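Asker: I'll drop the sequence and a predicted model, then ask my questions.
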Amino acid sequence: MSFNPGRKAQLLAVVGALALAFVPGARPDSIPQLLTLGPLTVLNGTAIVSGTVGGAGAGSQVTVNGHPLSLDAVGNFAGVVSLDGASTLDFAVGNSSGELVDFSVPVALAGPGGIIPGSVVDAVEQAGATLLQPAGGFVGGQPLTVAGSVADKGQLAALAVNGTDVMRLLGADQTFSVQVPGTTKEITLTATDKSGVSETTRYKVLDASAQLATPLGTSVAATSAVGLKIVKIRYIATRVARTKRLRMIVTVKDSRGYLVTGATIKVRSKAAGRLTRRAQTKASSKAGQAAFLLRVKTRTLGKRLVMVTVARTPTAKAAKTTSIRLAKPRGTKKR
């Protein structure tokens, strides 16, 4: 994207003002904030955005109107994106449970100077709309009863599950329940505040046939997994000093505790020259495991081997660094 000198100066001035102005303000204590925004500036078809994604970790990401923005170590982001004629600013972030959450902010809310205050998403977040997920998540095949609640319905103008109004179903305890067909592939919960800002959380519905019982527990395909975790890395170093071979077994699960089948798992030595092959890649088995045979170079024996493991599904990523001290070569004399 290129700008003429006058336009560039104008944008730089606004960015400079944001750098001074963006300090996350005090938030209500009742509901954890997933997305905290700094002032947003809409200017001549572009938007200058900044903010923080709460609880951001490895694999976290944010997109604004489809444009990916990088997060720093504590979840901060900033950038300039083109609106391309869009009437809303749409922020898509992943929450701690692996669901995708979309925040939609109408551009029409911009005031003098094109400024939209950072507090614009506070009301819809503090409304606290959420669904009660069954243990193991939503599984299709039979009609599903979807139950949920809000923390403060006074913040909302509308509440819908897959487009069906549930605001009218809220009881005195601010809970609701509605049925959706067993053929449903995704459940969406959309809360809209009185200024038109909305928050949509998307929950996967698993195909009942996608679950598989194994001796180690229930497993699901990588395409049906919700989030991803490396839960265990085991080394088998028996006779490594003689054979120069080391076994490494990696186990992965999703955020619901299901073993994940078909996840791509890559292991590599953090330092070069430790193994005959620095990196190996395999898919996890039906038991959520991938086993690797590492061929160790002689000079690595008696030292600590540090391994980096990265696991991926189509929608999530996890990484873990582990190490093992290897036995000394046979015949090595103690000094």
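Answerer: Good, I have the coordinates. All values reported here derive from a predicted model rather than from experimental measurement.

Asker: use CA for all of it now, contacts and neighbours both
Answerer: OK.

Asker: A17 in helix, strand or coil?
Answerer: helix (DSSP: H, G, I helix; E, B strand; the rest coil).

Asker: so what's it up against?
Answerer: If you count contacts by CA atoms under 8 Å, 6 or more residues apart in numbering, A17 has none.

Asker: all helices for the chain, in order.
Answerer: Here the chain has its helices, by DSSP state H, at 5-21, 122-126, 240-243.

Asker: among the ones you listed, which is nearest G79?
Answerer: Closest of the helices of the chain to G79 is helix 5-21, at 9.2 Å (criterion: CA to CA).

Asker: list the buried residues of that closest one.
Answerer: Buried residues in helix 5-21, counting neighbours by 16 or more other CA atoms under 10 Å, are found at L11, V14, V15, L18.

Asker: same deal with stretch 175-191?
Answerer: For stretch 175-191, burial by neighbour count (16+ other CA under 10 Å) applies to T175, F176, S177, V180, G182, T184, I187, T188, L189, T190, A191.

Asker: try this one side by side with the last:
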Amino acid sequence: MDTNSFRAGLALIALFAAAIVSSAEDGFRYFVQPDSAIITWARNTLVQDPRWPGGTEFVCVGPGEPSKAWRTERTEDAAVTVAFTGYHAPSHQLIEAVVDYTNQRVRSCAAVPGRKPMIAGADFSRCDSIVKADPRWREAIAQRGITDVTSLVVDGWSSGIVSTDPKQRIVRGITYALTNGVNQYDRPIEGIICHVDLDARKVIDVFDHGVQPVASPSASHDDLTISPEPFVPLTIQHEREPFTIDEQRITWQGWSFRFLMHPREGLVIYDVRRTLQGEEQYVAWRLGLSEMFVPYGDSSAAW
């Protein structure tokens, strides 16, 4: 190979590499957190899709998950997308869908067999009304000298594996007394546990482990009580190289990464890179919290 051919080959390689980088960065311009306008459009588009069953409740919504291929090439999913999770109670089906805002279409929508949705806001009020209508629960409450059930709140917590029936969606109902109509969690009505089937809208079991004293009303624990003075704004001083924020991309002291906020995991970091001595190194594509255990309640049977 002569010198000219060698140089021409190097030029083609450089041009190809530049095209890959340009394509990847072009894909990353779609790496944004969907705002309320995008989410509203996506929802309205999804409910018109025949694959989304009528009457399906929206349980969770967040940014679509970008693929790792974005790091090196322009792919089909280089678009602003919104991911939805819904639950169709009549058929006991969890539905997952991705709506493509960039290309104005529903990219995917399908039922996911064998899965149940997370406990959503509507499920708490639904659990509360179901339990309060149950005569067994009302009798247990009366035995504790409580006559005004409107002063109580029944929360639906995760129940663990109570039933393997795919047609049941069970939560664990725990009762609390409101304090000044604001806070409930400092005054649990211990000893009463209900298993509630949200799909059937009925209480399956009521367990009464004996009357326990109910705590006296205390502070409301609202924002004003906890912090009567406004928070002082946080000031960040740049003693060394400052960081920069360009939409969803942050760079700082040779490091760069992109981020999205997800409804379940919270902060998720993508495309982590480090530049050391002029050489850029890829560190990780996705960093997020996979699972977390929080020991709420108490280990006794009363909880």
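Answerer: Nice, I can see it. As the structure is a prediction and not an experimental result, all values here were calculated from the model.

Asker: TM value for the aligned chains?
Answerer: With the length set by TM-score structural alignment, normalised by the length of structure 2, the two chains reach a TM-score of 0.26; 138 aligned residues with a CA RMSD of 6.5 Å.

Asker: can I get the helices of structure 1 in JSON lines with distance to V267 of structure 1?
Answerer: Shown next, in JSON lines, are these (distance: least, CA to CA, whole Å):
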{"stretch": "helix 5-21", "distance to V267 of structure 1": "40"}
{"stretch": "helix 122-126", "distance to V267 of structure 1": "39"}
{"stretch": "helix 240-243", "distance to V267 of structure 1": "18"}
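
Asker: and of these, who's closest to K204 of structure 1?
Answerer: Proximity to K204 of structure 1, assessed across the helices of structure 1 by CA to CA, is greatest for helix 122-126 (21.0 Å).

Asker: rewinding a little: which among the helices of structure 1 is found nearest to A291 of structure 1?
Answerer: Of all these, helix 240-243 comes closest under CA to CA, at 16.1 Å.

Asker: tell me the contacts of the closest residue to V124 of structure 1 other than its chain neighbours?
Answerer: Counting by CA to CA, 6 or more residues apart in numbering, the nearest residue to V124 of structure 1 once its immediate chain neighbours are dropped is D193, at 5.3 Å. By CA under 8 Å, 6+ apart, the contact set of D193 of structure 1 is A123, V124, Q155, L156, A157, A158.

Asker: quick one: which of these is most hemmed in?
Answerer: V124 (25 neighbours; other CA atoms under 10 Å).

Asker: my guess is it meets T200, correct?
Answerer: No - using CA atoms under 8 Å, V124 of structure 1 is not in contact with T200; the gap is 10.1 Å.

Asker: overlap in contacts of these two?
Answerer: Shared contacts of V124 of structure 1 and T200 (CA under 8 Å, 6+ apart): A191.

Asker: what two of the buried residues of stretch 175-191 of structure 1 are the furthest from one another?
Answerer: Top of the distance list for the buried residues of stretch 175-191 of structure 1 (CA to CA): G182 and A191, 23.1 Å.

Asker: please identify the buried residues of stretch 262-281 of structure 2?
Answerer: For stretch 262-281 of structure 2, the neighbour count (16+ other CA under 10 Å) marks H262, I269, Y270, D271, V272, R273, R274 as buried.

Asker: same list, those, but as CSV with secondary structure and distance to F58 of structure 2 please.
Answerer: CSV is the format used below for those (DSSP: H, G, I helix; E, B strand; the rest coil; distance: CA to CA, whole Å):
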residue, secondary structure, distance to F58 of structure 2
H262, strand, 15
I269, strand, 26
Y270, strand, 27
D271, strand, 30
V272, strand, 32
R273, strand, 36
R274, strand, 39
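
Asker: need the max-distance pair from these.
Answerer: Applying CA to CA across these, the maximum distance is between H262 and R274, 24.2 Å.

Asker: can you give me the strands for the stretch 1-150 of structure 1?
Answerer: Ranges of strands in the stretch 1-150 of structure 1, per DSSP state E, counting those that start in this stretch, are 35-37, 40-43, 46-53, 62-64, 67-69, 76-82, 88-94, 100-106, 115-116, 130-131, 138-139, 144-149.

Asker: tell me the angle the third one makes with strand 76-82.
Answerer: Which is strand 46-53 of structure 1. Strand 46-53 of structure 1 and strand 76-82 meet at an angle of 160 degrees, taking axes from the mean of the first three to the mean of the last three CA atoms, to 10 degrees as the criterion.

Asker: helices and strands around strand 46-53 of structure 1, which ones?
Answerer: Secondary-structure packing of strand 46-53 of structure 1 (3 or more CA pairs under 8 Å, 6 or more residues apart in numbering; DSSP states H and E): strand 35-37, strand 40-43, strand 76-82.
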